[in-house]
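Engineer: Here's a sequence, model it:
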Amino acid sequence: MKNIQVIDGADNSVYDIFQATDEEFSLIFPDGQDVAFIDEVWDRGRAEELGRAFKQIWTRRIPKKDAMGIHGLLFYQLDSKMKYYPTRRDEEAINPDGSLLRQHPL
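Structural biologist: The predicted structure follows:
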């Protein structure tokens, strides 16, 4: 199982973590990505498969204290953050000027 943290733009968002199977995770985060924006996920055109996957994922919330790492970030209502993640990989996040957000990426 892989852990996905949901980052929501709502004022009352609590940034829950949910577990996904490897197959479910790869539907949301293809090609080694670990950052996703929900509109892009749905735009890939696999609505039926994604619907089933999300139905299962939403039943697997885990308390943050019990999470053994975060494997992916899923953003809702925060398209303004897309510019920071052009590769959709967290460790490759950049500033608007193109410089790395982290001085020493892993």
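Engineer: only C-alpha atoms for contact and neighbour calcs from this point on.
Structural biologist: Will do.
Engineer: Count residues in the vicinity of the nearest residue to Asp79 once chain neighbours are set aside, would you?
Structural biologist: Distances taken as CA to CA, 6 or more residues apart in numbering put Phe37 closest to Asp79, at 7.0 Å, once the chain neighbours are dropped. If you count neighbours by other CA atoms under 10 Å, Phe37 ends up with 21.
Engineer: Show residues contacting the longest strand seen in the chain.
Structural biologist: In the chain, ranked by residue count with DSSP state E as the criterion, the top strand is strand 2-8. Contact with strand 2-8 is made by 13-22, 25, 67-78, as judged by CA atoms under 8 Å, 6 or more residues apart in numbering.
Engineer: Let's see this one next, to set against the first:
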Amino acid sequence: MKNIQVIDGAVNSTFDVYEVDDNLFDTLFPNDQDIAFLSDFPDIDNNPTFWSQLYSNKVNKKSIVGIHGTLHLTGSYVEEENFPNRKESDARRR
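Structural biologist: Have a look, this model is predicted:
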């Protein structure tokens, strides 16, 4: 199981963390990636099964041991071009 933090553009966002199984995690974050954008996956935006799986196990941020990936939804203020390899360690800094 892996922890994913979800970032959206809501003014009241709490940047929730969800525990997902390895299969779902590997779908969103292949090849050791740890940053993903919803726009990378046009087929899942309207897939209720995906959203049900993602949001089924919200975890208390105070009790987790690490965040393994960050998923940016529509409205996130993070610019995709700053993460060309979809790895936090390769982020373009200004």
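Engineer: before we move on, the earlier item: what's the PyMOL line that selects buried ones from the contacts of strand 2-8 of the first structure?
Structural biologist: For anyone working in PyMOL, the buried entries among these, judged by 16 or more other CA atoms under 10 Å, can be selected with:
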select buried, resi 15+17+18+19+20+25+67+71+72+73+74+75
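Engineer: Out of the contacts of strand 2-8 of the first structure, name the ones that lie in strands.
Structural biologist: Ile17, Phe18, Gln19, Ala20, Gly72, Leu73, Leu74, Phe75, Tyr76.
Engineer: related to what we said a few turns ago, just tell me what the residue nearest to Asp79 of the first structure corresponds to in the second structure.
Structural biologist: Under the alignment (TM-score structural alignment), Phe37 of the first structure pairs with Phe37 of the second structure.
Engineer: what separates that match from Ser76 of the second structure, distance-wise?
Structural biologist: Distance of Phe37 of the second structure to Ser76 of the second structure, given as CA to CA, to the nearest Å: 9 Å.
Engineer: Now Glu19 of the second structure: closest residue in space that isn't a chain neighbour?
Structural biologist: Taking CA to CA, 6+ apart, and ignoring the residues beside it in sequence, Glu19 of the second structure has Asn3 as its nearest neighbour in space, at 4.5 Å.
Engineer: and the one you found, how many neighbours?
Structural biologist: Using other CA under 10 Å as the criterion, Asn3 of the second structure is surrounded by 23 other residues.
Engineer: Repeat that for Asp34 of the second structure.
Structural biologist: 21.
Engineer: Pretty sure it sits against Ile67.
Structural biologist: No: in this structure, Asp34 of the second structure sits apart from Ile67 without contact. The criterion is CA atoms under 8 Å, and the distance is 9.1 Å.
Engineer: just to revisit the earlier point, wait, doesn't the match of Phe37 of the first structure sit right on Leu71?
Structural biologist: Yes: under the contact definition of CA under 8 Å, Phe37 of the second structure touches Leu71, with a separation of 5.7 Å.
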